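Enquirer: what's the 3D shape of this:
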Amino acid sequence: MFIIGRLLFYGVFFACHGRKQGYHSIKIEDRAYVEMNAIIIARKDEGTIIGENAVVGACTLVNKSIPEGATSMGVPAKVIG
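Expert: The predicted model follows:
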């Protein structure tokens, strides 16, 4: 299941499996900003959430939730601000 707010650039990839496999949803909250070619992976133990007003840089691999208002970049994603 996807719950998407706004501001997704082209080439963003979502990787998740069904609930049968034990994976949860990906939620992108309002005013989150996900730049091009980012990859967001659903976690098996909990959902992956991109918090409100968070920024995910281009080509970032998100494998865990990003807190509200945080800026993250890298492979895997690291909060830098």
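
Enquirer: switch to C-alpha atoms for all contacts and neighbour counts from now on
Expert: Will do.

Enquirer: And for Phe13, nearest residue in space, chain neighbours not counted?
Expert: Nearest non-adjacent residue to Phe13, counting by Cα to Cα, 6 or more residues apart in numbering: Ile39, 4.7 Å away.

Enquirer: Touching, the one you found and Val62? I think so.
Expert: Yes: counting by Cα atoms under 8 Å, Ile39 touches Val62, with 6.0 Å between them.

Enquirer: Could you also give me the structure for this second sequence? I'd like to compare it with the first:
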Amino acid sequence: MALMITDECINCDVCEPECPNDAITMGLTIYEIDPNKCTECVGHYDVPQCRQVCPVDCIPLHPEHVETHDQLMTKYRALTGKEN
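Expert: Model prediction:
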């Protein structure tokens, strides 16, 4: 599953630099996660880094982008060109 940022986001700016896939960008009012780039940090880290640093816990799984670990790994490989 890709992650998403809810409207509880306080725009603290800590999540964006933590994303290894550059999936997090500033939207109109809050940060947003591009589900086509989000691998939940699979291939990079054991846990999603944005969730680790978020002070308000506003980054849940995105219910409209359900993906298995294997699908996330395939996306990681496509994004990075790495075989991990």
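
Enquirer: Now the TM-score, please.
Expert: Laid over one another, the chains give 0.24 as their TM-score (TM-score structural alignment, normalised by the length of the first structure), with 42 aligned residues with a Cα RMSD of 4.7 Å.

Enquirer: circling back: out of Ile39 and Val62 of the first structure, name the residue with the larger neighbour count.
Expert: Val62 (26 against 22; other Cα atoms under 10 Å).

Enquirer: Next, count neighbours for the closest residue to that one other than its chain neighbours.
Expert: Once flanking residues are discounted, Val62 of the first structure sits nearest to Ile40: 4.7 Å by Cα to Cα, 6+ apart. Here the count is done by other Cα under 10 Å, and Ile40 of the first structure has 26 residues near it.

Enquirer: Which elements pack onto the strand or helix carrying Ile40 of the first structure?
Expert: Element membership of Ile40 of the first structure [criterion: DSSP states H and E] is strand 39-41. Packing contacts for strand 39-41 of the first structure, counted by 3 or more Cα pairs under 8 Å, 6 or more residues apart in numbering; DSSP states H and E, involve strand 13-15, strand 61-62.

Enquirer: Just name the most buried of those strands.
Expert: Stretch with highest mean neighbour count among these: strand 61-62 (a mean of 24; mean count of other Cα atoms under 10 Å).

Enquirer: Perfect, I'm done here.
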